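A.B. asks: Here is a sequence together with a model predicted from it:
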Amino acid sequence: MILPIVAYGHPVLRKMCEDITPDYPKLQELIANMWETMYSSSGVGIAAPQVNRPVRLFVIDSEQIIESLEEEEKAEYPGDNGVKGVFINAHIVEAAGEEWAYNEGCLSIPKVREDVYRPETITLRYVNENFEPQERTFSGVTARVIFHEYDHIDGKLFIDHLKPLKRRMIKGKLEDITKGKISVDYKMIFHK
């Protein structure tokens, strides 16, 4: 089932999310719905707070980004073949490498894209959808997508990484999103 996506301005997007246990109600259904919601809205990742659940869960599919790149662009991200996966109770072990810019957008902040600087790699400790413990290091575009979704479960948004001047420049767009004055081709929840 396609779930509505929470729009910028809703308080759930600013909550520090809680770890969950394997008996979290209808967890597998929620994961399936998050995949369906992400793909139907042309996303590459979606976090539980974006579907109004303040829990440490996100899904990503960076394979679709890597597949869409030209060969010379793929060379910019050596060793990154993309990842399609479920991340539950994720916690950062290490963020390393030089920070680099990438133009990010967010389903909860539609029609706003900005360059964000993030480290080259991220090492995460998490459990997968079967609650099997994982610890992996990701790089390239995949690390970028993970950093972005990880921010969501920590109550942060990509715009928090922008310099104050840039934030002021997009203030009007953000206010329009908060007020529901935006047209997207997916269902959104606006905070009243």
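C.D. replies: Perfect, thanks for sending it.
A.B. asks: C-alpha from now on. contacts and neighbour counts both.
C.D. replies: OK.
A.B. asks: What segments of this structure are helices?
C.D. replies: Taking DSSP state H to define them, one finds helices in the chain at 27-40, 63-68, 71-74, 140-153, 164-169, 171-178.
A.B. asks: let's bring in a second model and compare:
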Amino acid sequence: MAILPIIETPDPRLKQISKPVETVTDAHRTLIADMFETMYDAPGIGLAAIQVGVAERILVIDLQPEEDGTPDDARPEDIKRMREPRVFINPEITWESPELSVYSEGCLSVPEMYADVQRPARIRVTWLDEQGQAHDEELDGLLATCLQHEMDHLNGVLFIDHLSKLKRDMLLKKLEKLRRVRG
């Protein structure tokens, strides 16, 4: 496995629309493993393939913290069981609830910036897993929000694109200032 570089805004690749995966291959499974390693290292809870420069409709999510709250004497195999990695290939939302929820979202491609984003509270989604098996499930809570956020990436949309122009511009200025300070 490898930690891949994460593309950050304003890189134009983040505006690309990702292509569907025709057949899930070993190369995709390697990419998925690298994406998880990259996401855990960042650290983050979701990552779309386009964020590591691959314009295919693949994303990974794990809402579980890697080691937070884990006893110091925990064995590595116990820590792995605490994780709940999810792989979504060619995900499609087939239904959205009329009820909305608001989460303070952040993004590995817009580092250290957060803003409230309103999205459907529940969604029904179809997708393939890393073995090419089809799934259909209704999701809610943080998983539904995170999946919608990552699916936006597949369509060239960042969470800041859901904000007013004023809020988006303020966040981008703040990000530029942070980059200058860090050199």
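C.D. replies: Arrived safely, thanks for sending. As the structure is a prediction and not an experimental result, all values here were calculated from the model.
A.B. asks: Identify the residue nearest the spatially most central residue of the first structure in space, chain neighbours excluded?
C.D. replies: Centre of the first structure computed as the mean C-alpha position; nearest residue by C-alpha atoms, centre = their mean is Glu149, 2.6 Å away. With sequence-adjacent residues excluded and distances taken as C-alpha to C-alpha, 6 or more residues apart in numbering, Glu149 of the first structure is closest to Ala47, at 5.8 Å.
A.B. asks: wait, what's in contact with the one you found?
C.D. replies: For Ala47 of the first structure, the contact set (C-alpha atoms under 8 Å, 6 or more residues apart in numbering) comprises Met34, Arg56, Leu57, Phe58, Val59, Glu149, Tyr150, His152, Ile153.
A.B. asks: which position in the second structure aligns with it?
C.D. replies: Taking TM-score structural alignment, the alignment pairs Ala47 of the first structure with Ala48 from the second structure.
A.B. asks: Tell me the spacing between that match and Leu14 of the second structure.
C.D. replies: 10 Å (C-alpha to C-alpha, to the nearest Å).
A.B. asks: Which neighbours do the two have in common?
C.D. replies: Taking C-alpha under 8 Å, 6+ apart as the contact rule, Ala48 of the second structure and Leu14 both touch His153.
A.B. asks: So what's the residue count around the closest residue to Leu143 of the second structure other than its chain neighbours?
C.D. replies: Leaving out its chain neighbours, the residue that sits closest to Leu143 of the second structure by C-alpha to C-alpha, 6+ apart is Leu63, at 7.3 Å. A count of neighbours around Leu63 of the second structure, defined by other C-alpha atoms under 10 Å, yields 15.
A.B. asks: got it, and Val181 of the second structure?
C.D. replies: Around Val181 of the second structure there are 8 other residues, counting by other C-alpha under 10 Å.
A.B. asks: Could you measure from it over to Arg124 of the second structure?
C.D. replies: Val181 of the second structure is 43 Å from Arg124 of the second structure, by C-alpha to C-alpha.
A.B. asks: now Pro91 of the second structure
C.D. replies: Noted for Pro91 of the second structure: a distance of 10 Å to Arg124 of the second structure, by C-alpha to C-alpha.
A.B. asks: out of these two, which sits in the busier spot?
C.D. replies: Counted by other C-alpha under 10 Å, Pro91 of the second structure and Arg124 do not tie: Pro91 has more neighbours, with 24 against 16.
A.B. asks: give the contact list for the more buried one.
C.D. replies: Per C-alpha under 8 Å, 6+ apart, neighbours of Pro91 of the second structure: Arg57, Ile58, Val125, Thr126, Trp127, Leu128, Met151.
A.B. asks: go with 10 Å
C.D. replies: Residues in contact with Pro91 of the second structure, defined by C-alpha atoms under 10 Å, 6 or more residues apart in numbering, are 20, 57-59, 125-129, 134-136, 147-148, 150-151, 154.
A.B. asks: Likewise for Leu4 of the second structure?
C.D. replies: Under the criterion of C-alpha under 10 Å, 6+ apart, the neighbours of Leu4 of the second structure are Leu31, Asp34, Met35, Phe36, Glu37, Thr38, Met39, Asp41, Gln51, Val52, Gly53.
A.B. asks: Recalculate using a threshold of 7 Å.
C.D. replies: Asp34, Thr38, Val52 (C-alpha atoms under 7 Å, 6 or more residues apart in numbering).
A.B. asks: what about the residue nearest to the last one when sequence neighbours are not counted, distance to Trp95 of the second structure?
C.D. replies: On the basis of C-alpha to C-alpha, 6+ apart, the spatially nearest residue to Val52 of the second structure that is not a chain neighbour turns out to be Ile6, at 5.0 Å. With distances taken as C-alpha to C-alpha, Ile6 of the second structure is found 31 Å from Trp95 of the second structure.
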